[in-house]
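**Q** Kindly return the folded structure for what I paste below:
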Amino acid sequence: MMFEKMKNIDTAFRQVRLFTMLIVMGAIIISVFVIYRTTKVLAVNNGKVYVLVNGKLVEAIAQKRNIPVELRDHIRTFHTLFFTLSPDEKAIRQQITKALYLADGSAQRIYQNMKEAGFYNNLISGNISQTIEIEHIEVDTDKKPYRFRCTGKQYITRPTSTLIREIITAGTIRTGLVQSDNNTHGFLIERWEIVDNKDIKVSER
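**A** Alright, predicted model coming up:
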């Protein structure tokens, strides 16, 4: 009787030990699987950033910024907005407002000078439109603030003719501003000036 009880106890002990070993092995397998899956997910999502926009999770790609490319795009965008004009007061105001978000008071002063000289009124009264073609943007990224020089052509279209003018501007760019819808790169053009602006060609329409 006593031997049978000892045998039952030994069997129960072995069963408990086997059960415990199975639990431990299961825990190890689960842990290894979780680590594997986590590593795989991290590898797949490497470089991805998720931001909350209007209550929705949106994926953004986190990449190293290419500053020279962004600087040239900022300069190009500013000049395109500032010099692309229609004979419409509201359209002019909208274009200039967008451009002035990208530059400091030096651009505001040039705008005011042109306004006081009657430039925009002449566009409206003469039914004149203007576009710009950026030909070359040179940026010195060796030291801050970055200096730039922008060369392009203005196409001033009148009812009877088209005037082509060469335009050269220069200035510096400050970086590190907060990026926004009005200033996507977070840059600011400073000390902006029109270095040269001369007629090249007039052709009849």
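**Q** For the rest of this, base every contact and every neighbour count on C-alpha atoms.
**A** OK.
**Q** Which residues outside the longest strand anywhere in the chain are in contact with it?
**A** The residue-count maximum for a strand in the chain (DSSP state E) belongs to strand 188-204. Where contact means CA atoms under 8 Å, 6 or more residues apart in numbering, the residues beyond strand 188-204 that reach it are 75, 102-107, 110, 160-175, 177.
**Q** Mind giving me the ChimeraX command for buried ones among those residues?
**A** Selecting just the buried residues from the contacts of strand 188-204 in ChimeraX takes one command, with 16 or more other CA atoms under 10 Å as the test:
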select :75,102,103,104,106,107,162,163,164,165,166,167,168,169,170,171,172,173,174,175
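**Q** before we move on, the earlier item: quick one: buried residues of the longest strand of the chain?
**A** Residues of strand 188-204 classed as buried by neighbour count (16+ other CA under 10 Å): 188, 189, 190, 192, 193.
**Q** Output those residues as JSON lines; include the columns distance to residue 205.
**A** What follows is the buried residues of strand 188-204, written out as JSON lines (distance: CA to CA, whole Å):
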{"residue": "188", "distance to residue 205": "38"}
{"residue": "189", "distance to residue 205": "36"}
{"residue": "190", "distance to residue 205": "38"}
{"residue": "192", "distance to residue 205": "34"}
{"residue": "193", "distance to residue 205": "32"}
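**Q** Do a quick rundown of the strands in the protein.
**A** Taking DSSP E as the criterion, the chain carries its strands at 48-53, 56-61, 129-140, 146-157, 161-174, 188-204.
**Q** the longest helix in this structure is where?
**A** helix 2-44 (DSSP state H).
**Q** Let me know the angle separating that one from strand 48-53.
**A** Here helix 2-44 points in a direction 80 degrees away from that of strand 48-53 (axes from the mean of the first three to the mean of the last three CA atoms, to 10 degrees).
**Q** tell me how far helix 2-44 is from the chain's mean position?
**A** Chain-centre distance of helix 2-44: 53 Å, with CA atoms, centre = their mean, to the nearest Å.
**Q** try stretch 143-159
**A** How far stretch 143-159 lies from its chain's middle: 21 Å, per CA atoms, centre = their mean.
**Q** now stretch 41-57
**A** Stretch 41-57 sits 18 Å away from the centroid of its parent chain (CA atoms, centre = their mean).
**Q** on that earlier part again, right, so of the strands of the chain, which gets closest to residue 68?
**A** Closest to residue 68 of those, according to CA to CA: strand 129-140, at 7.4 Å.
**Q** Please give the structure of this sequence too, so both can be compared:
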Amino acid sequence: MFTQFKNIDTAFKHIRLFSFFLILACVSISCFAIYKYYAFFNLKDQRIYILYNGKVLTALASDRKSNLPVELRDHIRTFHQYFFSLSPDDKAIKASVTRALYLADESAKKQYDNFQENGYYNNLIAANISQEIVVDSIQLDVDRFPYPFRCFATQKLVRSSSTVYRKLISQGVVDDLKNQTDNNPHGFLIRGWEILENRDAVNKQKVDL
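**A** Predicted coordinates:
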């Protein structure tokens, strides 16, 4: 009889162990199924459909975080181009700088006021100087917020008799406004902007042919 009870007890232990592994397997399968469902659901949300030449094409919408450095650099580059690419016309200068001021805080307005008080824009108009800027590189730290940057650019001032190149270095931080507008398509705002260096680099005399 004791042998029979011992066999029953052993069988019960086996059944209990089997039941434990069965429950564990069911839980694992359920968790995996839930994970795959949410992964598929997120992928479905990122899927967009484009109508092109009467055909429906499927595309995936990328996460903004993956494009963040590109958008930040474009915002910084656009601001500098609006602020420094100027033609010798008062209305054109004001229009270009106004577009730049939508992309930055009062620090850019202070710099504009300083240039205006020093007669910088009047000199451009009086001497008929066209000013262009090319952004050479942008150092950006996306691991800190607001995002600090340093911009290295070359200014080109074209006179009737010569062309002057100036090296420009500026820095600041970029804040995320979480709101995109027509005047600020990326929804960023440059704060604490300052010019670190603005000096002549190369002076090329124009030669009449």
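**Q** Adding distance to residue 82 of structure 1, write the strands of structure 1 out as JSON lines.
**A** What follows is the strands of structure 1, written out as JSON lines (distance: least, CA to CA, whole Å):
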{"stretch": "strand 48-53", "distance to residue 82 of structure 1": "30"}
{"stretch": "strand 56-61", "distance to residue 82 of structure 1": "30"}
{"stretch": "strand 129-140", "distance to residue 82 of structure 1": "9"}
{"stretch": "strand 146-157", "distance to residue 82 of structure 1": "11"}
{"stretch": "strand 161-174", "distance to residue 82 of structure 1": "12"}
{"stretch": "strand 188-204", "distance to residue 82 of structure 1": "12"}
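**Q** so which of those comes closest to residue 6 of structure 1?
**A** Closest approach to residue 6 of structure 1 among these is made by strand 48-53 (62.4 Å; CA to CA).
**Q** what's the angle between that closest one and strand 56-61?
**A** Counting by the same axes, to 10 degrees, strand 48-53 of structure 1 lies at 150 degrees to strand 56-61.
**Q** Could you name the helices and strands sitting against strand 48-53 of structure 1?
**A** Identification of packing neighbours for strand 48-53 of structure 1 by 3 or more CA pairs under 8 Å, 6 or more residues apart in numbering; DSSP states H and E yields strand 56-61.
**Q** Same question for the strand it packs on: list its buried residues.
**A** Within strand 56-61 of structure 1, not a single residue qualifies as buried, counting by 16+ other CA under 10 Å.
**Q** who touches that strand?
**A** The set of residues external to strand 56-61 of structure 1 that reach it, using CA under 8 Å, 6+ apart, is 47, 48, 49, 50, 51, 52.
**Q** Could you identify the most distant pair in those residues?
**A** Greatest spacing in the contacts of strand 56-61 of structure 1, by CA to CA: 47 and 52 (16.8 Å).
**Q** out of these two, which sits in the more crowded spot?
**A** Neighbours of residue 47 of structure 1 and residue 52, each counted by other CA atoms under 10 Å, are more numerous for residue 47; the result is 12 against 9.
**Q** What residues does the spatially closest residue to the more buried one that is not a sequence neighbour make contact with?
**A** When the adjacent residues along the chain are set aside, residue 47 of structure 1 lies closest to residue 62, with 5.1 Å between them (CA to CA, 6 or more residues apart in numbering). With contacts defined as CA under 8 Å, 6+ apart, the neighbours of residue 62 of structure 1 are 47, 48, 49.
**Q** Identify the residue nearest the last one in space, chain neighbours excluded?
**A** It stands for residue 49 of structure 1. The spatial neighbour of residue 49 of structure 1 that comes closest, neighbours along the chain excluded (CA to CA, 6+ apart), is residue 60 at 5.0 Å.
**Q** Neighbours of residue 82 of structure 1, how many?
**A** Residue 82 of structure 1: 22 surrounding residues under other CA under 10 Å.
**Q** thinking it is in contact with residue 95, fair?
**A** Yes - taking contact to mean CA atoms under 8 Å, the distance of 6.4 Å between residue 82 of structure 1 and residue 95 places them in contact.
**Q** Tell me how far residue 114 of structure 1 lies from residue 19 of structure 1.
**A** When CA to CA, to the nearest Å is applied, the distance between residue 114 of structure 1 and residue 19 of structure 1 equals 88 Å.
**Q** Next: residue 35 of structure 1.
**A** The separation that residue 35 of structure 1 has from residue 19 of structure 1, given CA to CA, amounts to 24 Å.
**Q** what's the answer for residue 170 of structure 1, then?
**A** Residue 170 of structure 1 sits 79 Å away from residue 19 of structure 1, going by CA to CA.
**Q** Report the contact partners of the residue nearest to residue 86 of structure 1 when sequence neighbours are not counted.
**A** Of all residues beyond its chain neighbours, the one nearest residue 86 of structure 1 is residue 129 (4.6 Å), with distances taken as CA to CA, 6+ apart. Listed by CA under 8 Å, 6+ apart, the contact set of residue 129 of structure 1 reads 84, 85, 86, 87, 123, 156, 157, 158.
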